[in-house]
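Enquirer: here's a sequence, model it:
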Amino acid sequence: MADIESRRVYVLENEEDVFGTVTIKDFEICRLFVLPFYHGKGYGRLLMEFSEQLIAGQFNKIQLDSSLPAKEIYLKRGYKEIASHHIITENGDYLCYDVMEKKILKLSPKEAI
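Expert: You can find the predicted model right below:
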């Protein structure tokens, strides 16, 4: 609720559903989700591109947490693994994720010409 009240949550919607969401906190992309019915249609990529552009306007890096299944997607987008975490849960299972980072190259007005 705090993220919604702080206007950090963005959604994709149509007439029937809110089917995608992403939360942006400073230079961090959090909780990017697309409903399963909408997978494979480019909506996740659309949310990523939106998030990256919004962050790149203010910061020189982007960070996110990645599950193992999503890691290859982020590597292809230029992210690098900067940390790996393994947390044991109450039932003895492990929650594993990587922290990924992408540097934003800022061109000076002279270099952009």
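Enquirer: okay, CA-based contacts and neighbour counts for the rest of this
Expert: Noted.
Enquirer: show me where this protein has its helices.
Expert: Along the chain, counting by DSSP state H, helices occupy 2-5, 43-56, 68-76, 109-112.
Enquirer: which helices and strands does the longest one pack with?
Expert: Spelled out, that is helix 43-56. strand 18-25, strand 28-34, strand 61-66 (3 or more C-alpha pairs under 8 Å, 6 or more residues apart in numbering; DSSP states H and E).
Enquirer: quick one, the last one and helix 68-76 angle?
Expert: Between strand 61-66 and helix 68-76, the angle comes out at 160 degrees (axes from the mean of the first three to the mean of the last three C-alpha atoms, to 10 degrees).
Enquirer: second chain to compare with the first, below:
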Amino acid sequence: MQFVIKEEGELNGWPTYAWAVKRLPKELAKAETVKEVVETAAEIRGDKTYAIYADTGESMTYHELNKDANRIANALLELGVQKGDRVGSLSTKFPRLSSMYLCVFKDWCN
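Expert: Below you'll find the predicted structure:
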């Protein structure tokens, strides 16, 4: 699976993005949870590019995404965050924001 983020325009002064899925490997089609999708993608796609961010040109691999999401999830667990708690995130870096969303889905929504 490869996601490409394309900058579309602005909404109230903030850039908006469109996600495009290029293909879905059969290993990922078997995944039943977000956690399984992210971890399987990290295993089979590893150092391939997950996303390129239009405003900075920064890129992130599937392995980096999984590692970053796990790091954030572990930090939240150490703070005592549990399923059902509300967690806010403020980030000027879109890559960190996508990792934040995935860590929440991986650890508390499955």
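Enquirer: could you get me the TM-score between them?
Expert: For these two chains in superposition, a TM-score of 0.25 is obtained (TM-score structural alignment, normalised by the length of structure 2); 60 aligned residues with a C-alpha RMSD of 5.4 Å.
Enquirer: need the helices of structure 1 in TSV with distance to V22 of structure 1 and mean neighbour count, can you?
Expert: Shown next, in TSV, are those (distance: least, C-alpha to C-alpha, whole Å; neighbours: other C-alpha atoms under 10 Å):
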stretch	distance to V22 of structure 1	mean neighbour count
helix 2-5	11	9
helix 43-56	7	17
helix 68-76	15	13
helix 109-112	30	7
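Enquirer: which of the helices and strands packed on helix 43-56 of structure 1 sits most buried?
Expert: Among the helices and strands packed on helix 43-56 of structure 1, strand 61-66 has the highest mean neighbour count (mean count of other C-alpha atoms under 10 Å), at a mean of 20.
Enquirer: what helices or strands is that one leaning on?
Expert: Checking 3+ C-alpha pairs under 8 Å, 6+ apart, strand 61-66 of structure 1 ends up next to strand 28-34, helix 43-56, strand 94-103.
Enquirer: how about a markdown table for these, with distance to G20 of structure 1 added?
Expert: Conversion of those to a markdown table gives the following (distance: least, C-alpha to C-alpha, whole Å):
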| stretch | distance to G20 of structure 1 |
| --- | --- |
| strand 28-34 | 4 |
| helix 43-56 | 7 |
| strand 94-103 | 21 |
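Enquirer: of those, which is nearest T21 of structure 1?
Expert: For those, proximity to T21 of structure 1 was assessed by C-alpha to C-alpha; strand 28-34 is nearest, at 5.4 Å.
Enquirer: give me the contacts around that closest one.
Expert: Strand 28-34 of structure 1 is contacted by residues 19-24, 43-44, 47, 51, 55, 62-65 when judged by C-alpha atoms under 8 Å, 6 or more residues apart in numbering.
Enquirer: V21 of structure 2: what's its closest spatial neighbour, skipping adjacent residues?
Expert: If the residues on either side of it in the chain are set aside, V21 of structure 2 comes closest to F3, at 5.0 Å by C-alpha to C-alpha, 6 or more residues apart in numbering.
Enquirer: before we move on, the earlier item: and of the contacts of strand 28-34 of structure 1, the nearest to H85 of structure 1?
Expert: Among these, and counting by C-alpha to C-alpha, the member closest to H85 of structure 1 is D65, at 9.7 Å.
Enquirer: and the helices and strands packed on strand 61-66 of structure 1: which comes nearest V9 of structure 1?
Expert: Nearest of these (C-alpha to C-alpha): strand 28-34, 9.2 Å.
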